[in-house]
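Q: this is the structure alone, sequence omitted:
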């Protein structure tokens, strides 16, 4: 098995060296894929993190939004097999959403810097694919851990594309910018004109779609954006923040990942837009106006 994976990686590296920059970004499904994105995480490892909900209710809520891309349902631990509960929840939610929006795609969150060798990462991706039949991947580069090597990222991108799957991530890694299908930025930094200029330069330089997400790497600090969004702000403050992010999509050239069951606080509790006053109605209105 290890020899087979090593052979695949060798072929993948040869493939990467011969493709033109921007190959992945030209995939025709991107225009549809990024039209209406929602962030929805139901598990952190094997822990269910959406209080007061279950797979049928999560699926019904997401279906109301008619998304074209649901990101982040599962974020499995790197050394554990998926439980039957995780697998069943994923498929049940997927079926409910697809019944309302047949074009919707689903990813899985993978942390590449938790793997040492490309063959280990590819073996994990193959296992997850067999269990879930994925449409794509979101590479989450965990803060505070060692950087993922270029070989890891290149192998992950090559494997995803060999399966006709999209792949992107939340770090401005050169390999990902050149060969991935998107990059994800977040509001963990000041959202000002300087940041807008950085986004526009990034889009122009690499010709890659940019997605924008609420920061989820909470450190429970007084100025932490996840803590502020979930614990300090009231509903109307969250609404105003999301209105501004939705309104800026065209001029700033990004696609907002609307937070439905996201962000996640201290890896234990997901924000739930459906139980935050009229937030779900506000999200629908923003999507109708800007997406």
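A: Yep, that arrived. Here the structure is a predicted model, which is why all the values come from computation and not from measurement.

Q: going forward, measure contacts between C-alpha atoms and count neighbours the same way
A: Noted.

Q: from residue 256, how far out is residue 182?
A: Counting by Cα to Cα, to the nearest Å, the gap from residue 182 to residue 256 is 12 Å.

Q: okay, the two: which has more neighbours?
A: Set residue 182 next to residue 256 and count neighbours by other Cα atoms under 10 Å: residue 256 wins out with 29 against 24.

Q: element containing that one?
A: Under the criterion of DSSP states H and E, residue 256 resides in strand 255-261.

Q: and that strand, what does it pack onto?
A: strand 37-40, strand 210-213 (3 or more Cα pairs under 8 Å, 6 or more residues apart in numbering; DSSP states H and E).

Q: one step back: joint contacts of residue 182 and residue 256?
A: Counting by Cα atoms under 8 Å, 6 or more residues apart in numbering, the residues touching both residue 182 and residue 256 are residue 211.

Q: for residue 159, find the nearest of the helices and strands packed on strand 255-261.
A: strand 210-213 (21.5 Å; Cα to Cα).

Q: after the closest one, next one along is what?
A: Using DSSP H and E, the helix or strand that follows strand 210-213 in sequence is helix 225-227.

Q: packing partners for the helix or strand that that next one is followed by?
A: For helix 225-227, the succeeding helix or strand toward the C-terminus, using DSSP H and E, is helix 235-247. Helix 235-247 is packed against helix 279-290, with contacts defined by 3+ Cα pairs under 8 Å, 6+ apart.

Q: can you name every helix or strand that the helix it packs on contacts?
A: Packing partners of helix 279-290 (3+ Cα pairs under 8 Å, 6+ apart): helix 235-247.

Q: quick one, helices of the protein?
A: Here the chain has its helices, by DSSP state H, at 2-18, 30-33, 55-64, 84-100, 118-132, 150-162, 174-179, 193-206, 225-227, 235-247, 249-252, 279-290.

Q: TSV for those helices, including distance to residue 139 and mean neighbour count?
A: Listed next are the helices of the chain as TSV, based on distance: least, Cα to Cα, whole Å; neighbours: other Cα atoms under 10 Å:
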stretch	distance to residue 139	mean neighbour count
helix 2-18	18	13
helix 30-33	17	14
helix 55-64	22	18
helix 84-100	18	17
helix 118-132	11	18
helix 150-162	9	21
helix 174-179	10	20
helix 193-206	18	14
helix 225-227	19	23
helix 235-247	22	15
helix 249-252	22	14
helix 279-290	25	16
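
Q: want to compare, so here's the second one:
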């Protein structure tokens, strides 16, 4: 198979100062993309800021012969999202790829969760992706081309204790993906999502021994494929971890039809309504 390269293309990777984002940025640059390495340089909970993490990744890329610039703007504000895209345009003249990867954690059992913990997580994960994507959208529409990758999570898709804020934000990214896949189709813009399972700064404390097999480098190949011009998928979600790749999809069961529906008839038919044996896949203009 022909090697997937990105010559003359420009990629923005948010949260690329470490972990998954770093791997994505380095691999895209290795394959010829010019990369904007965005990272606020904050702690896992979003506190603090420094450009040193982003610059360290840029130094790795340039030492290997690639081209990249560092950017320390916050995805959590409209101005920050616009500044990230402006930096790419100023340096390289265009944007072909956006990987929405930036994230923080503010975990707590729901009974203990505060509004500040919810707001902070949604601001980075969901509003952050919205802010950068909104800024890059007119660029991609004008050039009739774009590849966007969302970073969702098994927590949003399936649930996990103590992460109601994180799960809500991550599932919001899936809803955003489905809408933008429809709106972007006429302008050659695809948008997909990955649900990564990887050992990173955000997950190493909760993965324990299992994390040893979860190298972040094993997630990046899926991102690279979804970012490539030859990828025709849109509105797809892929679970990726430890070398395994699976599609996650939203399905609708055959269900029942009853124009005289009552609560009692629902109760009587609930097993048939729930039966997943026959289903239709939903999501996006070409999904399924």
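A: Good, I have the coordinates. Everything quoted here is computed from the prediction, not taken from an experiment.

Q: TM-score for these two?
A: Scored against TM-score structural alignment, normalised by the length of the second structure, the superposed chains reach a TM-score of 0.34; 175 aligned residues with a Cα RMSD of 6.5 Å.

Q: ok so, going back, right, and the helices of the first structure - which one's nearest residue 186 of the first structure?
A: Relative to residue 186 of the first structure, the nearest member of the helices of the first structure by Cα to Cα is helix 225-227, separated by 9.7 Å.

Q: re the thing from before, wait, which of the helices and strands packed on strand 255-261 of the first structure is closest to residue 260 of the first structure?
A: Residue 260 of the first structure lies closest to strand 37-40 among these, at 5.6 Å (Cα to Cα).

Q: list the helices and strands that closest one packs on?
A: strand 69-71, strand 255-261.

Q: which one of the ones you listed lies closest to residue 174 of the first structure?
A: strand 255-261 (20.5 Å).

Q: what angle separates the closest one from helix 235-247?
A: Relative orientation of strand 255-261 of the first structure and helix 235-247, computed by axes from the mean of the first three to the mean of the last three Cα atoms, to 10 degrees: 150 degrees.

Q: quick one, strand 255-261 of the first structure and helix 55-64 angle?
A: Using the same axes, to 10 degrees: strand 255-261 of the first structure against helix 55-64 is 150 degrees.

Q: and residue 30 of the first structure, how far is that from residue 258 of the first structure?
A: Taking Cα to Cα, one finds residue 30 of the first structure at 17 Å from residue 258 of the first structure.

Q: my error: substitute residue 269 of the first structure in the last question.
A: On the measure of Cα to Cα, residue 269 of the first structure and residue 258 of the first structure end up 17 Å apart.

Q: show me which of those two is the more surrounded one.
A: residue 258 (26 against 21).

Q: circling back to that earlier point, need the helices of the first structure in CSV (columns: distance to residue 265 of the first structure).
A: Output for the helices of the first structure, formatted as CSV (distance: least, Cα to Cα, whole Å):
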stretch, distance to residue 265 of the first structure
helix 2-18, 36
helix 30-33, 27
helix 55-64, 18
helix 84-100, 20
helix 118-132, 25
helix 150-162, 27
helix 174-179, 27
helix 193-206, 25
helix 225-227, 7
helix 235-247, 15
helix 249-252, 25
helix 279-290, 18
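
Q: closest to residue 44 of the first structure out of these?
A: Using Cα to Cα, the helices of the first structure put helix 84-100 closest to residue 44 of the first structure, at 10.4 Å.

Q: from the contact counts, what lies against that closest one?
A: helix 55-64, helix 118-132.

Q: so which of those comes closest to residue 211 of the first structure?
A: Residue 211 of the first structure sits nearest to helix 55-64 of all those, at 19.0 Å, using Cα to Cα.

Q: quick one: residue 92 of the first structure and residue 60 touch, right?
A: No - between residue 92 of the first structure and residue 60 there is no contact under Cα atoms under 8 Å: 10.2 Å.

Q: can you give me the helices for the stretch 1-150 of the second structure?
A: Applying DSSP state H, counting those that start in this stretch to the stretch 1-150 of the second structure gives helices spanning 19-30, 52-63, 78-92, 115-143.

Q: tell me which of those helices sits most buried.
A: Looking across the helices of the stretch 1-150 of the second structure with neighbours counted as mean count of other Cα atoms under 10 Å, the highest average goes to helix 19-30: a mean of 25.

Q: how far off helix 52-63 does that one point, in degrees?
A: 30 degrees.

Q: packing partners for helix 19-30 of the second structure?
A: Contact partners of helix 19-30 of the second structure among helices and strands, from 3+ Cα pairs under 8 Å, 6+ apart: strand 10-13, strand 34-38, helix 52-63, helix 220-227.
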